[in-house]
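S.K.: build me a model:
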Amino acid sequence: MSLSALPMVSDADVRSVITVGDAVEVVQRTYADFGQARLSLSRPAITRIGDGTRGFGLKGALLDRYGVAGVRVTPTHASGGNSWCLVLESESGRPLVAVEETWLHRLRTAASAAVAARLLARPDSRVLTLVGAGRIARFVPAAFAAAFELTEIRVVATSAGSAASFAAGQSVPGVTLTSGTDLDAAAPGSDVVVAITSARRPAVRPRHLLPGGTLIGLGGGAEIAAEVLTATADRFFVDDLGYARETGSVASWLGGGLSPDAVDGHLTGTLPAVAAGLLPGRVAPADRILAVVQGVAACDVALACLTMRRLGIA
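M.R.: Take a look at the predicted model:
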């Protein structure tokens, strides 16, 4: 019997070889591959094992570009520790590496928002309003700075102290950061609004998506009011509709009585289709565009694979 240890890559190792720019470019390239049917996602999008006391969520993908498959394993209980991405050789299924993915996943989430904005927002967008000041939100300013020539970031949170602390902890060259608790005051003049909250009731209303603006929802709660979709947005995109129906704003709309047919009827298309050049994102400068981005596991696997190769593991 031959025993060999599976390489384990820590968060610190990942941070030593992956940059914000890497994440933005990998996410956009992976979206394009998805749109061109060069990768496959697990179906259902997520499989849950166990319960709130002891359990895990599993999301996977197979990527033709890299010749690998991967499974992202996330504890669903409070004491479960960090997430991991197990990368496999696609032909044989042989495990190649396990990549700790807490830091990398937060970066990927922020990069996904920046790519969505790159595909949908006006190219001259300069002002970003960020709704939420949590752990993932802290990665958003740098990701957007890698995709746009920003001049201002407005941070809005329910706590003035949290918003101010967030703004004080960010350093984006050439960008002014302001903070507050009033989205009504921050939204006017914003080119892009990104919401990443755990709100149980809508924090973003139709009045916050103005002509020419782009609104991107990343959170797992009911952060965007259904009326933004049904009465305000001119165009509506998701990254993966199947998973979007299970969590975040789309799930909250369905849970609140909006029918699946109504959601589908407002859907313009997917971000992967836009990235692949199969569908236009913004058609007119004044379009009000809504996107809900809940995460494509293929992006996590692609970044884990890049980490593996940068470290010379395979």
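S.K.: contacts, neighbours, all on C-alpha from now
M.R.: OK.
S.K.: Pro280 and Asp124, how far apart?
M.R.: Distance of Pro280 to Asp124, computed by Cα to Cα, to the nearest Å: 17 Å.
S.K.: ok, these two, which is more surrounded?
M.R.: Legend: neighbour count by other Cα atoms under 10 Å for Pro280 and Asp124, higher for Pro280 (15 against 10).
S.K.: the residue lying closest to the more buried one once chain neighbours are set aside and Gly52, how far apart?
M.R.: Computed as Cα to Cα, 6 or more residues apart in numbering, the closest residue to Pro280 that is not its neighbour in sequence is Val274, at 5.7 Å. Shown here: Val274 relative to Gly52, a distance of 37 Å by Cα to Cα.
S.K.: list the contacts for Arg282?
M.R.: The contact partners of Arg282, taken as Cα atoms under 8 Å, 6 or more residues apart in numbering, are Leu119, Leu120, Ala121, Arg122, Arg235, Ile289.
S.K.: ok, the third one - how many residues close by?
M.R.: Put plainly, it is Ala121. Neighbours of Ala121 under the rule other Cα under 10 Å: 24.
S.K.: let's see this one next to it:
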Amino acid sequence: MRFLSAADIAKAVPMAAAIEAVAQAFGKLARGEACIPLRTAISIAEHAATTFFMPGLLTGEMPALGLKTVSVFPHNIYRAEPTIYALVTLFDPTSGRPLAVLDGTYLTALRTGAASGVATRLLARPDARTLVVFGAGAQALPQIQAVLAVRPTINNIWIVNRTRDRAMLLAARLRGEGFRGDVRLATNLEVALAEADVICTATSSSVPLFAADLVRPGTHINAIGAYRPDMAEIPPELVARSRIFVDQRQAAWAEAGDLIQARAAGLIDEHHIVAELGELVNGTGNGRTSADEITLFKSVGNAVQDLAVAALALQQANTLGLGVEVRL
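M.R.: Coordinates of the predicted model:
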């Protein structure tokens, strides 16, 4: 088996390549070329934590069989530990032989950012200039990297975060990676959202992050933080006003608090989901239809993302000689 660290994956799969791999994976999901059961979640109440087990199979070109295990422990932040730990294990889909174990913590951030990159490429206005990011944790930087990869017109980034120190650290990392536009820390949501062309929400909030009327027409939103029915980042009224897209309908209605709470309030129903992301990739769904529409991509995460990026990482690692080989 080959063991790949976060550094190995970063060398093997840059963001642009991850975006393409995730786009193809969602296309497969929509075409029925993937077997992705609903993930199993185990809650650890005393730590406000959840561990997810996400199996899956991709067929067709670059097939992949694997399992991702991801633990989300929000209180780790108070112990100076990552709030997400994860592993991805790949198996040979023709024999079941174990092939690789990958650092799933970095891979999770990379593939989640890549999904927002696909959605932004397909749904955001081509002339987008300003990005507003809610959250400054592990998911924030990949979200920004993905949006910049598909909308190089972005020259202004607002960071909204509860703690100023983490927001300043994220801003410094952006500048260190060569972003030459304006990076500002938002102290007034009205000012930031009045300029927003793209919004990314990457928090663990249980209540909406802003008022619905602060979002202007034509904005695209990537909502990736709320992964349980009791969590929500987007106001129900805004969900109802938006043109809604999801990674997978079944998973979204089972897990996405943003949608579940809006439905419980009687503001939306199943027909409000316009398309899955893979349907947009395949050209069988319609995306943005006017410059004034608010488009919302709601993601709860799907194992096709992990499998596609992990398979690409393993392929590149074998070519580049990355990682450590271990005989079982």
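S.K.: and the TM-score between them?
M.R.: Once superposed, chain against chain, the TM-score is 0.87 (TM-score structural alignment, normalised by the length of the first structure); 303 aligned residues with a Cα RMSD of 2.6 Å.
S.K.: the second structure: which residue goes with the residue nearest to Pro280 of the first structure?
M.R.: Structural correspondence for Val274 of the first structure with respect to the second structure (TM-score structural alignment): Leu280.
S.K.: report the contact partners of its match.
M.R.: By Cα under 8 Å, 6+ apart, the contact set of Leu280 of the second structure is Leu122, Asn286, Gly287.
S.K.: quick check: the second one touching Leu277?
M.R.: No: here Asn286 of the second structure does not reach Leu277: they are 10.2 Å apart, not a contact under Cα atoms under 8 Å.
S.K.: can you count the residues close to the aligned residue in the first structure for Pro14 of the second structure?
M.R.: Using TM-score structural alignment, the equivalent of Pro14 of the second structure in the first structure is Thr19. Per other Cα under 10 Å, the neighbour tally for Thr19 of the first structure reads 13.
S.K.: one more: Gly96 of the second structure?
M.R.: By the measure other Cα under 10 Å, the count of residues near Gly96 of the second structure is 11.
S.K.: can you tell me the SS state at the corresponding residue of the first structure for it?
M.R.: Using TM-score structural alignment, the partner of Gly96 of the second structure in the first structure is Gly93. Three-state assignment for Gly93 of the first structure (DSSP: H, G, I helix; E, B strand; the rest coil): coil.
S.K.: before we move on, what about the one 4 residues further on?
M.R.: Following three-state DSSP, the label given to Val97 of the first structure is strand.
S.K.: distance of the residue nearest to it when sequence neighbours are not counted from Leu210 of the first structure?
M.R.: Nearest residue to Val97 of the first structure, sequence neighbours excluded (Cα to Cα, 6+ apart): Pro7, at 5.0 Å. Remark: distance between Pro7 of the first structure and Leu210 of the first structure (Cα to Cα) = 49 Å.
S.K.: which residue range of the first structure does stretch 203-217 of the second structure align onto?
M.R.: Under TM-score structural alignment, the match for stretch 203-217 of the second structure is residues 197-211.
S.K.: what does Asn161 of the second structure align to in the first structure?
M.R.: Applying TM-score structural alignment, one finds that Asn161 of the second structure aligns to Ala157 in the first structure.
S.K.: dump the residue contacts of Glu227 of the first structure.
M.R.: Residues near Glu227 of the first structure by Cα under 8 Å, 6+ apart: Arg205, Pro206.
S.K.: what about it, helix or strand, and which?
M.R.: Taking DSSP states H and E as the criterion, Glu227 of the first structure maps to helix 226-227.
S.K.: so where in the second structure does that helix end up aligned?
M.R.: Under TM-score structural alignment, helix 226-227 of the first structure corresponds to residues 236-237 of the second structure.
S.K.: what's the average distance of that stretch to the first structure?
M.R.: For stretch 236-237 of the second structure, the mean deviation from the first structure after alignment is 0.8 Å (mean Cα distance after the TM-score superposition for the first structure).
S.K.: which one is the residue most central in space within the second structure nearest to, not counting chain neighbours?
M.R.: For the second structure, the residue nearest the mean C-alpha position is Thr112 (2.7 Å; Cα atoms, centre = their mean). Nearest residue to Thr112 of the second structure, sequence neighbours excluded (Cα to Cα, 6+ apart): Gly301, at 7.0 Å.
S.K.: number of nearby residues for the residue opposite that neighbour in the first structure once aligned?
M.R.: Superposed on the first structure with TM-score structural alignment, Gly301 of the second structure falls opposite Gly295. Other residues near Gly295 of the first structure come to 19 when the count uses other Cα under 10 Å.
S.K.: do I have it right that Gly295 of the first structure meets Ser112?
M.R.: Yes: with contacts counted by Cα under 8 Å, Gly295 of the first structure reaches Ser112, the gap being 7.4 Å.
S.K.: aligned to Leu120 of the first structure, what sits in the second structure?
M.R.: By TM-score structural alignment, Leu120 of the first structure lines up with Leu123.
S.K.: ok so the match of Val274 of the first structure is a strand residue?
M.R.: No: using three-state DSSP, the secondary structure at Leu280 of the second structure is helix, not a strand.
S.K.: picking that back up, what about the residue nearest to Val97 of the first structure, distance to Val87 of the first structure?
M.R.: Applying Cα to Cα to Pro7 of the first structure and Val87 of the first structure gives a distance of 10 Å.
S.K.: for Ala304 of the first structure, same thing?
M.R.: In terms of Cα to Cα, Ala304 of the first structure sits 7 Å off from Val87 of the first structure.
S.K.: then Ala160 of the first structure?
M.R.: Ala160 of the first structure is 41 Å from Val87 of the first structure, by Cα to Cα.
S.K.: neighbour count: the two, which is higher?
M.R.: Neighbour count, other Cα under 10 Å: between Ala160 of the first structure and Val87, Val87 has more, with 26 against 15.
S.K.: quick check: that one touching Leu306?
M.R.: No: Val87 of the first structure is not in contact with Leu306 according to Cα under 8 Å; the separation is 10.7 Å.
S.K.: mind listing the helices for the first structure?
M.R.: In the first structure, the helices defined using DSSP state H lie at 11-17, 20-35, 102-120, 140-147, 160-168, 183-186, 226-227, 241-244, 248-255, 260-266, 271-275, 297-310.
S.K.: OK, contacts around Leu128 of the first structure?
M.R.: Counting by Cα under 8 Å, 6+ apart, Leu128 of the first structure makes contact with Leu150, Glu152, Ile153, Arg154, Ser190, Asp191, Val192, Val193, Val194.
S.K.: with His272 of the second structure instead?
M.R.: His272 of the second structure is in contact with Ala240, Arg243, Ile244, counting by Cα under 8 Å, 6+ apart.
S.K.: ok, how many other residues are close to the first one?
M.R.: If you count neighbours by other Cα under 10 Å, Ala240 of the second structure ends up with 18.
S.K.: ditto for Arg38 of the first structure
M.R.: Per other Cα under 10 Å, the neighbour tally for Arg38 of the first structure reads 14.
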